[in-house]
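Trainee: For reference, the sequence and a predicted model appear below.
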Amino acid sequence: MGVIGTNAVLIRAVGAIVVFFVARFLYRGYVQRSRVRALKAQGIPVLPHSLLFGHLSVLGDWRADNPSDANFYTFHTWLIKNCKRYFPDLDFPPPVVYLDIWPIDVSFAIVFDPITASQFAQAPSLPKMSLVREFLDPFTAGRDMVSSEGKEWKTWRSRFSHGFSQRNLLAMLPELIEEVSIFVSQLGELAGTGGEWGPVFQLEEKTTNLTFDIICRATLGMRLNEQLRAESSPLKFALLDQIRVMNHGTNAARALPLGRMPWHKAAARRNNNMLRDFMMPQIQSKLKSTSNDSQVKTILDLAIRYIDKDDPNGSRETPNAEYIETLIANLKIFGHDTTASTVCFMLKRMQDHPDCLAKVRAEHDAVLGPDPDKVVDVLAQSPHLLYSLPYTLSVIKETLRLHPLAATLRESTPGFSLTAPGSSMRYPTDGWGLWVVRSRCLATPRLLAAADEFIPGAMDGARGRHHAPALIELRIISVLVARRFDIEEAWDKWDALQGSKVNPNDRINGERLYAAGNGIVHPKDGMPVHVVLA
């Protein structure tokens, strides 16, 4: 066979491969579109659907109505607000809303009803969606307990659960208060006096540094001092850059999402090496230590306590490399980002609701004494008082309802369907990613008439469990900050500093502060604020 013949064979082979992938691509699209037609045939309410574009036009409507940096989590609240636009006969979206956004790889069955959500998030608990693993893959390579299932998930969860017990958290309280006290001191340096507001600054930058310090202390038992550094530590640099890389994965908010490029993968390897180099000395030190007398048990302490049981091919003296990599992966997921954002939104909610702030301050006066400067001493003598602030806890939980830390994403299994209270309708799930954002799931009019209003205590009985480290951090911040400072958004000052870099018309529901970012939620522009002594 000559050169021409060889080239012809090669061209035909390449052409066949291209045809195969194009055909498979189009077939998947046909199957996905057909699923929606089948839903309509069963009488299930669906969003206006196009055989060619699916629900991409609905996604386009959301994008057109919102700032370009709006987080996809805002889609749920936007759909509730625009319910009549797409479901003219309904005042609230159906229990399950299907969103067909092919050619994006995943299409969603968005669940708005909590009873319906419990059918796949509690019993039975369906497998986690591949999107979660893909998002975390550059960070943990699938070794972490968020990505894992079954026995592996149970094992690592049980190793860490004791660290979040009330007893262990109270033992850790002096260290946590020490870190929050630095945060309070920095707010004091920026606060105006005599009724005058201080300079504008980005609150999220301060809360991020604080949560880095707290997480490092709680997981590794070491001082990071991120709040006192002039430049970011290698740990902070690597973690923030890794989140940037992770956000380059699948993003349902983009009509034509681009995956991670080779340079993103190279950055992920570099960041993981930096994180490993930072953690390994502390891990090695803990492995060599024979003392177990400390009352405070860090995440690392709890993990290596069971190393002989969890690492059958190694021991405390010579741990298996695979075990070490899994340990590092699980240490990395105790991240800072969500908690830092929640602190911002909690302080915003108290700013926007002075009556709630007044109740918080009154509760702190009654339980912790009238002098805010003595709170640290009071808690040192009676740390249990931190758990005797029911209204403060309600404020925290209401913040988490309206600004949730995470969503639940699950894979369906063949033949699995959902039902809703008061209806015989069955909602098929084959081929759909099940998605429930807890704030919206708890916002059905059946449960709370004013679902989008901030009403501490109104939903306490209906809420699920929250991340324990976040709760104690938020409690400490509230008791050390609420009575000392008034904190207010300062957009006019921020706009003056940024000039043409900002668009004052970027708003959601009239608010300049909204959930922004491609992946993990961040407050818009880091929440510019100014502070005055209360």
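Mentor: Looks like it came in fine.
Trainee: Please make it C-alpha for all contacts and neighbour counts, starting now.
Mentor: Noted.
Trainee: And for residue 287, the neighbour number?
Mentor: 19 (other C-alpha atoms under 10 Å).
Trainee: Which SSE is immediately downstream of the helix or strand harbouring residue 302?
Mentor: Taking DSSP states H and E as the criterion, residue 302 maps to helix 299-304. Beyond helix 299-304 on the C-terminal side, the first helix or strand identified by DSSP H and E is helix 307-310.
Trainee: For that next one, give me every contacting residue.
Mentor: For helix 307-310, contacts defined as C-alpha atoms under 8 Å, 6 or more residues apart in numbering pick out 314, 315, 316, 319.
Trainee: buried stuff in the following helix or strand past it?
Mentor: Past helix 307-310, further along toward the C-terminus, the next helix or strand under DSSP H and E is helix 321-332. Residues 323, 324, 325, 326, 327, 328, 329, 330, 331, 332 are the ones in helix 321-332 that count as buried (16 or more other C-alpha atoms under 10 Å).
Trainee: alright, now check it against this:
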Amino acid sequence: MAKLVMSLPENIHPHTFIHYLKQTYDLPDVFYVDTWPVGDQICAVVNPELAQYVTVQHSLPKHPALERTLNHITGFKSLVGLEGQEHKRWRAVFNPGFSTAHLMTLVSGIVDDCTVFRDILVKHAEKGDRFLLEEAATGVTIDVIGRAVLRSDASMNAQTSENEFVEAFRSQLTWLPKSGDMNPFRIFNPVRPFIFLYNEYRMNRYLTKVVSNRLQTRHDLENGNEEKKKRGKPILDLALDEYRAEEGKGSTKNLDAGFLKGVMPHIKVFMFAGHDTTSSTICYAAKAISENPEVLQKFRAECDEVFGPNIEQTAQKIKDDPRIINRLTYTVAVIKETLRLFPAASSVRLGQPGYMLQHEGRQYPTDTFMTWPVAHALHHSPKFWPEAESFIPERWLVKEGDPLFPIKGAYRPFEWGPRNCIGQELAMIESRVALVLMLRDLTIEVAYDEGKDVKKSGGLPRTTPEGERAYQILIATAKPAEGMPVRMKRG
């Protein structure tokens, strides 16, 4: 481990260690890593069939480490950490809001937020300045998830103004303990608990007001006998409908504090997961498109075919016919290939007594281990992916039987099974809209360490062995190093 650590950037995401351990020492598809005293004992799974076994056929419960991190954001157990009937209950409450059919009714608002994002990028292109793309992408994804979950008729304006919830939320993420940090002054920072409490108070105050106002609005509409439509409703509204049906309560006025208290952790985890992962995907996809001329050419050719050559009409055409984005097959392939090379997260499960993984004639116990199907390691494995380190969108367009055709279960950015990501369709819709509005006439140029030595930092390399400077770091989820500084360019 020490030798491997010295060959990689200091703050690189822990999931890359599993990949490089396996490749460097030719380890089997299941192996153990003891990270004491930094972290938990790990049973690493880098095999499609075994990953399916752990998450689908015999789904293991989520590992407590995940909830320990999320509790700083949600305050209580959320959909991510709940198990058994409680998880099924709340998943059923939120499923209608995250259905493809319903999300299509929200596309017009998503376009509005992505148009603001584009305008901001155009200004950067005109100034020619250096800025953090991840920060700009975070603003638009917060606006989108806020509109989708809380208020479909209004934006949170995270891109253009200050917002109490956004400020507290991002502060909370900044203060999360860093994985693998062994500095006791940072691990046991006495200020951190007070910051967490203050930020939690601010987030709860904001959300309580928004949710309460929404409930009152729903009650007023019902009393006025106005037509009840599901089109364009925020996910919160559909969750309320499902909750009322389950509880047998016919009016929002009859709701007790149970809904308000129960829904709060889930809203916060949606806000977290919905913006955190998608913002990174937008950054890496924009980088890949801009740096690969053939990909850029095919991407723009598809946009011209679907929307016509007039770039200024793109946003309105999507708003007039949201399903037009379903024709962006090459753009979807670009996003999938981005998520293969740069998955934002993966599922960590808690091994159980007597739960064995069978592989190549050997049994691997899981009891007490963090049983981890490591998406990053699996996505980069040359055993399962031809030209694993190359950006090849075409592997998502070829027919079965082609050497590039993905192996079943080898692609897991959103996981599989009953605990898969509930917001994956929203992420794909948002990514398509953002990239189309962003890159039809703009490109980015990464701008790390301008004028500085880019090879070493404190004796450690500044790039991965493959030469990637925008490697992933861990801040709750995987993000591009240093926020991916770029310059925006016309053309």
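Mentor: That came in fine, so what should we check first? Since the structure is predicted, the reported quantities are computational estimates derived from the model, not experimental observations.
Trainee: hmm, back to that, redo the contacts of helix 307-310 of the first structure as a markdown table? Include distance to residue 26 of the first structure.
Mentor: As requested, these are exported to a markdown table (distance: C-alpha to C-alpha, whole Å):
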| residue | distance to residue 26 of the first structure |
| --- | --- |
| 314 | 49 |
| 315 | 52 |
| 316 | 53 |
| 319 | 49 |
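Trainee: Relative to the whole chain's centre, how far out is stretch 398-411 of the first structure?
Mentor: 7 Å (C-alpha atoms, centre = their mean, to the nearest Å).
Trainee: And the contacts of that stretch?
Mentor: 120-121, 126-132, 338-339, 342, 345-346, 349, 432-439, 442, 452, 454-457, 459.
Trainee: Those residues in helices, which ones?
Mentor: Among those, the ones falling in helices (DSSP state H) are 120-121, 130-132, 338-339, 342, 345-346, 349, 438-439.
Trainee: Taking the residues you listed, please make a PyMOL selection of just the buried ones.
Mentor: Provided next is the PyMOL selection string for whichever of those are buried by 16+ other C-alpha under 10 Å:
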select buried, resi 120+121+131+132+338+339+342+345+346+349+438+439
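Trainee: would you list the ones in helices among the contacts of stretch 398-411 of the first structure in a markdown table and tack on distance to residue 532 of the first structure?
Mentor: Output for those, formatted as a markdown table (distance: C-alpha to C-alpha, whole Å):
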| residue | distance to residue 532 of the first structure |
| --- | --- |
| 120 | 47 |
| 121 | 44 |
| 130 | 46 |
| 131 | 43 |
| 132 | 41 |
| 338 | 26 |
| 339 | 24 |
| 342 | 21 |
| 345 | 18 |
| 346 | 17 |
| 349 | 17 |
| 438 | 34 |
| 439 | 31 |
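Trainee: Farthest-apart pair in the ones in helices among the contacts of stretch 398-411 of the first structure, please.
Mentor: Greatest spacing in those, by C-alpha to C-alpha: 130 and 349 (34.1 Å).
Trainee: tell me the SS of residue 489 of the second structure?
Mentor: At residue 489 of the second structure the chain is in strand, as set by DSSP: H, G, I helix; E, B strand; the rest coil.
Trainee: So which residues of the stretch 1-150 of the second structure form helices?
Mentor: 2-5, 14-25, 48-52, 64-74, 84-94, 100-104, 107-127, 133-149 (DSSP state H, counting those that start in this stretch).
Trainee: got the angle for the longest one vs helix 133-149?
Mentor: On the basis of axes from the mean of the first three to the mean of the last three C-alpha atoms, to 10 degrees, helix 107-127 of the second structure is oriented at 160 degrees to helix 133-149.
Trainee: Looking at the second structure, name the residue matched to residue 214 of the first structure.
Mentor: Residue 214 of the first structure maps onto residue 144 in the second structure, with residues paired by TM-score structural alignment.
Trainee: Near residue 488 of the second structure, how many other residues are there?
Mentor: When counting by other C-alpha under 10 Å, one arrives at 23 neighbours for residue 488 of the second structure.
Trainee: For the counterpart of it in the first structure, give its distance to residue 189 of the first structure.
Mentor: Matched to the first structure by TM-score structural alignment, residue 488 of the second structure sits across from residue 531. As defined by C-alpha to C-alpha, to the nearest Å, residue 531 of the first structure lies at a distance of 10 Å from residue 189 of the first structure.
Trainee: What of residue 404 of the first structure?
Mentor: On the measure of C-alpha to C-alpha, residue 404 of the first structure and residue 189 of the first structure end up 31 Å apart.
Trainee: now residue 419 of the first structure
Mentor: Note on residue 419 of the first structure: its distance to residue 189 of the first structure, by C-alpha to C-alpha, is 55 Å.
Trainee: more neighbours, these two?
Mentor: Between residue 419 of the first structure and residue 189, residue 419 has the larger neighbour count (other C-alpha under 10 Å), namely 18 against 10.
Trainee: what's near enough to touch that one?
Mentor: 116, 425, 426, 427.
Trainee: where's the aligned residue in the second structure for the last one, which helix or strand?
Mentor: Under the alignment defined by TM-score structural alignment, residue 427 of the first structure corresponds to residue 364 in the second structure. Residue 364 of the second structure is part of strand 362-365 when elements are defined by DSSP H and E.
Trainee: For that strand, give me the average deviation versus the first structure.
Mentor: For strand 362-365 of the second structure, the mean distance to aligned residues of the first structure following superposition is 1.6 Å (mean C-alpha distance after the TM-score superposition for the first structure).
Trainee: what comes up buried for that strand?
Mentor: 364, 365.
Trainee: How about stretch 373-384 of the second structure?
Mentor: 373, 374, 375, 376, 377, 378, 379, 380, 381, 384.
Trainee: Now do the same for residue 456 of the first structure: its match in the second structure.
Mentor: Mapped onto the second structure by TM-score structural alignment, residue 456 of the first structure lines up with residue 393.
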